[in-house]
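1. Below is the structure, and that's it, no one-letter string:
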């Protein structure tokens, strides 16, 4: 038995001599990876918590209608230091909306641009792009707005893009283009979404022939 034990021990020593270094390296690498992953998660959680605190302060100020230097600095801090969080995008969009409400369009645009380029969530990026298109339209640059709305986007956002395009066409008096855009928006609208507002826009911008036919039908029904 002692000879057998000694033989087994000798084999273990030989195996360790041949493989021990590689095994230790593998263990160390595994521990480093685990530690790094845990550290990264801790860092992300810390970043998110800090961003949430700053965002809450910004939201409170904007609700009260205050756009002072401290609010602008807080938004820019989120954009610069916490760009990977949704709080940064939300703050950029919130400040842009506040500027638009005050007709300070030139101050709003950089924050919409930032959101389009840096939003961490796809949905927020498309909301920012559509709002930028509306702002371009407000600034009398309808062509740039329509070009922006032609940007490739997932089908889930078709209704959002098409409705704004329809609004722009309608404002320019292009009833046919507006009607087509509103129809695309209506077709893409989720079934559980209220449809009446879009249907009203669609009817208001029906091509002249369709509108005339509708009027004749209403007159015939009345008689």
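-> Structure received. The shown structure was predicted, so the numbers you read here are calculated from the model rather than taken from an experiment.
2. Only C-alpha atoms from now on, for both contacts and neighbour counts.
-> Will do.
3. And the helices in the chain, which stretches?
-> Taking DSSP state H as the test, the helices found in the chain are 2-63, 69-81, 86-101, 105-118, 122-138, 142-149, 158-171, 175-188, 196-204, 208-222.
4. what packs against the longest one?
-> Under the contact criterion of 3 or more Cα pairs under 8 Å, 6 or more residues apart in numbering; DSSP states H and E, the helices and strands touching helix 2-63 comprise helix 69-81, helix 86-101.
5. can you check the fourth one too?
-> With contacts defined as 3+ Cα pairs under 8 Å, 6+ apart, helix 105-118 has these neighbours: helix 86-101, helix 122-138.
6. among those, which is the most enclosed?
-> Highest mean neighbour count of the helices and strands packed on helix 105-118: helix 86-101, a mean of 22 (counted as mean count of other Cα atoms under 10 Å).
7. Could you check how far that one is from the centre of its chain?
-> Put simply, helix 86-101 sits 12 Å off its chain's centre (Cα atoms, centre = their mean, to the nearest Å).
8. one more structure, for comparison:
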């Protein structure tokens, strides 16, 4: 009996050897690849968390500078975020806020550059569209009307449709096209909720173009 078991075990051992000889290298490579992939995934997650933590710390510093109205410091931190952590949401947010502060401080060119960067490289479509909307306003203020129109053409999110129409109305006024402006403002008004305060501004614009609006909007237009 023992001899029979030894023979059977020997046969099984030979089968295992043959199997491993045929498939051993492949199995080893598959296991190695799986382990390497897991390690890389873990490493990437750690890297992303570390990057996000560093970006968050810099963004806190940026916000303090922005709230203090220190445009130079805020701009410098925004640029650092852009060079070191370009793919984080903190960088896009800082770019949008830095542009607002720069524009308010009379640095329109710097604001335009920030908005152009976010419009091109922002990590989310919403940030990119918001940057294009604001960029259009900066370009219109600089009388760069064709560039402003192109910026508005790039906005694709449906939730911004009413704001895009409002901007197009402003652009049409600058181009001395009151009929086109009226059409765009009416489109903007139709796309805004009745509870939104922004409606009053659009209604006021329509009032100046001779479109009947509620009394409070007419008063705002005056």
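-> Yep, that arrived. The structure displayed is predicted, hence computed values, not measured ones.
9. closest one to residue 45 of the first structure among the helices and strands packed on helix 2-63 of the first structure?
-> helix 86-101 (12.9 Å; Cα to Cα).
10. corresponding residues in the second structure for that closest one?
-> Counting by TM-score structural alignment, helix 86-101 of the first structure pairs with residues 89-104 of the second structure.
11. Then stretch 41-61 of the first structure?
-> With TM-score structural alignment as the criterion, stretch 41-61 of the first structure aligns to 45-65.
12. What's the average distance for that stretch when superposed on the first structure?
-> Superposing on the first structure places stretch 45-65 of the second structure at an average distance of 0.6 Å from its equivalents, by mean Cα distance after the TM-score superposition for the first structure.
13. Next, the buried residues of that stretch.
-> For stretch 45-65 of the second structure, a neighbour-count test (16 or more other Cα atoms under 10 Å) marks 51, 52, 55, 56, 58, 59, 62, 63, 65 as buried.
14. hang on, the earlier thing: adding distance to residue 114 of the first structure, write the helices and strands packed on helix 2-63 of the first structure out as JSON lines.
-> JSON lines is the format used below for those (distance: least, Cα to Cα, whole Å):
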{"stretch": "helix 69-81", "distance to residue 114 of the first structure": "8"}
{"stretch": "helix 86-101", "distance to residue 114 of the first structure": "7"}
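15. Specify the stretch among these that is closest to residue 215 of the first structure.
-> helix 86-101 (39.0 Å).
16. For that closest one, name the packing helices and strands.
-> Packed against helix 86-101 of the first structure, as judged by 3+ Cα pairs under 8 Å, 6+ apart, are the following elements: helix 2-63, helix 69-81, helix 105-118, helix 122-138.
17. now with 6 Å?
-> Helices and strands touching helix 86-101 of the first structure, by 3 or more Cα pairs under 6 Å, 6 or more residues apart in numbering; DSSP states H and E, are helix 69-81, helix 105-118.
18. superposed on the second structure, where does stretch 125-132 of the first structure end up, distance-wise?
-> Average distance, stretch 125-132 of the first structure versus aligned residues of the second structure after superposition (mean Cα distance after the TM-score superposition for the first structure): 0.6 Å.
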